[in-house]
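> Everything below, folded, please.
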Amino acid sequence: MFGPTNVMLHAVNVEMTDGDATEGLRLADRIDTTQMPSRERQFTFGLEVARCYDLRRHDAAVLVHLLELEQLAPEDLQHSPLGRQLVTSLLGRARPTYRPQATGLAQRLQLL
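Sure, this is the predicted structure:
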């Protein structure tokens, strides 16, 4: 609970909040969340990674992470203000190659 992984998770949050997406993603790449017992913490970490990609305008990566979050905790994603914001932003920038997936996600979250 208070070990090195948790410290790294907080470090990613600090970098994301500060707007340093590059450093946040660098730190995130060093974290293995598969052994984390808390689904909520996995969800929060995934959302923060998606936000880091959003800050860099890497929309395909944002979509991949949002779809993973939908699989992990669809109700959490539907009620997350940041998650809803990320989906809405993604829709505004979606390229034709992944617009159907982004639109489908927005519809499942009742954003359209």
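
> hey, let's count contacts and neighbours off CA atoms from now on
OK.

> Could you pull out the helices in this structure for me?
With DSSP state H, the ranges of helices along the chain come out as 4-18, 21-28, 39-55, 59-72, 74-79, 81-93, 99-108.

> from those, which stretch is densest packed?
helix 39-55 (a mean of 21; mean count of other CA atoms under 10 Å).

> Off-centre distance for it?
Helix 39-55 sits 3 Å away from the centroid of its parent chain (CA atoms, centre = their mean, to the nearest Å).

> One more, so I can put them side by side:
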Amino acid sequence: MSIEMLAGEAAEGLRVADHIDTSQLPSLERRFTFGLELARRRVRPTFRRQVTGLAERLSLV
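Next up, the predicted model:
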């Protein structure tokens, strides 16, 4: 997933990540880190639109 994100292929990275079964990973820490990274990648664009809209309403942009 990280490679696709770094290469600018966010949609492909998220699509691939949706099909990864982390339940078989031996490390709980790795499963948690993967889930956290995935959540962070998915949430960021949502907040960007909200912040941009707020900045426009406040005439900051």
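
> Can you calculate the TM-score here?
TM-score of the superposed chains, computed with TM-score structural alignment, normalised by the length of the second structure, equals 0.58; 50 aligned residues with a CA RMSD of 2.5 Å.

> distance of the corresponding residue of the first structure for Ile3 of the second structure from Ser89 of the first structure?
In the first structure, the residue paired with Ile3 of the second structure is Val14, using TM-score structural alignment. Separation of Val14 of the first structure from Ser89 of the first structure (CA to CA, to the nearest Å): 22 Å.

> for Gly46 of the first structure, same thing?
17 Å.

> What of Asp54 of the first structure?
8 Å.

> swap in Glu75 of the first structure?
Distance of Glu75 of the first structure to Ser89 of the first structure, given as CA to CA: 19 Å.

> One more: Thr17 of the first structure?
17 Å.

> got it, and Ile31 of the first structure?
From Ile31 of the first structure across to Ser89 of the first structure, the span is 26 Å (CA to CA).

> Could you do Leu77 of the first structure as well?
Taking CA to CA, one finds Leu77 of the first structure at 15 Å from Ser89 of the first structure.
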